[in-house]
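> Give the three-dimensional model of this entry:
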Amino acid sequence: MVKRTRFDETACPVARSVDAVGDWWSLLIVRDAFDGSRRFGEFQRGLGVAKNILTTRLRSLVENGILEVTPASDGSAYSEYVLTAKGEALFPVIVALRQWGEAFAFAPGEAHSELLDRRDEQPLAPVRITAIDGRPITPADTFVRKA
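Alright, predicted model coming up:
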């Protein structure tokens, strides 16, 4: 088996983030948690992922503080996986990936799911990156200061 490269000690925030949630199953689990999935069986049915893979990804998300295990909200003996504040902070990432996918991963007119505002059932505005003063920012407007 190939040993996984770890990025948890690098000075790059993107690499550390990918280390915590960078595989597709983990991001899809987080997406489903935002959509209301809470129990192992809900994630498994919704994703169609093998139980051993789901177990590993859920454990990693809990270890990284993105999900926490809580007693079932209905008082049953089951446990539930709930997004932590750290997990909820991934919302803009999930929305940006969704909007990128809507723009580039579907043929024109091809049906796809939509993320809507509960208040008015309208699509969300595109995610924008802005400077601290509110100016729109493009990649050409930025640079990385290495640690």
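> When you work out contacts or count neighbours from here on, use the C-alpha atoms and nothing else.
Fine.
> now the strands for this protein?
67-71, 79-83 (DSSP state E).
> Turn those strands into TSV, columns for distance to V127 and mean neighbour count.
Formatted as TSV, those follow (distance: least, CA to CA, whole Å; neighbours: other CA atoms under 10 Å):
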stretch	distance to V127	mean neighbour count
strand 67-71	24	17
strand 79-83	21	20
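> how about the ones you listed in JSON lines, adding distance to A105?
Formatted as JSON lines, those follow (distance: least, CA to CA, whole Å):
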{"stretch": "strand 67-71", "distance to A105": "28"}
{"stretch": "strand 79-83", "distance to A105": "27"}
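> Count the neighbours of the closest residue to A15 other than its chain neighbours for me.
Counting by CA to CA, 6 or more residues apart in numbering, A15 lies nearest to F7, which is 5.7 Å off, once chain neighbours are set aside. For F7, the count of nearby residues is 16 (other CA atoms under 10 Å).
> Could you also give me the structure for this second sequence? I'd like to compare it with the first:
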Amino acid sequence: MAKQESLRTSECPVARTLESIGERWCLMIIREAFDDVRRFSEFQKNLGLAKNILASRLKHLVEIGVFDVCPASDGSAYKEYILTERGRAVFPIVVALRQWGECYLFDKGETHSMLLDNVHGEPITRLQVISAQGVKLEPADCHRQRVVSGM
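Model prediction:
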């Protein structure tokens, strides 16, 4: 069996992103953080994840700059994991995954969660890829181009 190369050095941003945050527990931890979960014990309770796996994933997410570790906001001896700007920037990715799942992975009438706007209490609008001119784009409307640094 051939040894799988790390995607960390790939030219493809999708490959690098998957290598960085694409593991399921990393995304689930980040999802929990968007719901204001901050403490190790809360992540562990909500996800039912083994402590060693949770510790490993949180350490990784801190190392890549998704979380900062801070003293607990209530003054206790605990630490809290706070999303950084880089971590908060994962929000559209999580929303896109959620919306795809809502659309394609639930039968009609099946119970599931829904993301609501806090101000109006209404479901958020479906994400779309929009051109600089405001036109909705489909896959056939886009192409990849290699960018060489310094050129």
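> My guess is Q44 of the second structure contacts A55. True?
No. Counting by CA atoms under 8 Å, Q44 of the second structure sits too far from A55 to count as a contact (9.4 Å).
> re the thing from before, wait, what's in contact with the residue nearest to A15 of the first structure?
A15, R16, V18, D19 (CA atoms under 8 Å, 6 or more residues apart in numbering).
> hmm, 10 Å instead?
Contacts for F7 of the first structure were tallied using CA atoms under 10 Å, 6 or more residues apart in numbering; they are P13, V14, A15, R16, S17, V18, D19, A20.
> my guess is P126 of the first structure contacts A96, does it?
Yes. Counting by CA atoms under 10 Å, P126 of the first structure does reach A96; the two are 7.8 Å apart.
> Those two: who's more crowded?
Set side by side, P126 of the first structure and A96 show more neighbours around A96, with 15 against 10, by other CA under 10 Å.
> tally of neighbours for the closest residue to that one other than its chain neighbours?
Closest residue in space to A96 of the first structure, ignoring its immediate chain neighbours: V127 at 6.0 Å, by CA to CA, 6+ apart. V127 of the first structure: 13 surrounding residues under other CA under 10 Å.
> And for the one 3 residues further on?
Around T130 of the first structure sit 11 other residues, with neighbours defined as other CA under 10 Å.
> And V90 of the second structure, by the same measure?
Neighbours around V90 of the second structure, by other CA under 10 Å: 17.
> do the one 5 residues further on as well
Other residues within reach of V95 of the second structure by the criterion other CA under 10 Å amount to 16.
> how near is it to S76 of the second structure?
Note on V95 of the second structure: its distance to S76 of the second structure, by CA to CA, to the nearest Å, is 33 Å.
> Also I130 of the second structure?
Following CA to CA, the distance that separates I130 of the second structure from S76 of the second structure is 46 Å.
> A15 of the second structure now?
40 Å.
> higher neighbour count, the two?
The neighbour comparison of A15 of the second structure against S76 (other CA under 10 Å) goes to A15, with 15 against 8.
> close enough to count as contact, A72 of the first structure and S79?
Yes. A72 of the first structure lies in contact with S79 (CA under 10 Å); the separation is 4.8 Å.
> okay, and the common contacts of these two?
R38, R39.
> How many residues are close by T9 of the second structure?
If we define neighbours as other CA under 10 Å, then T9 of the second structure has 11 of them.
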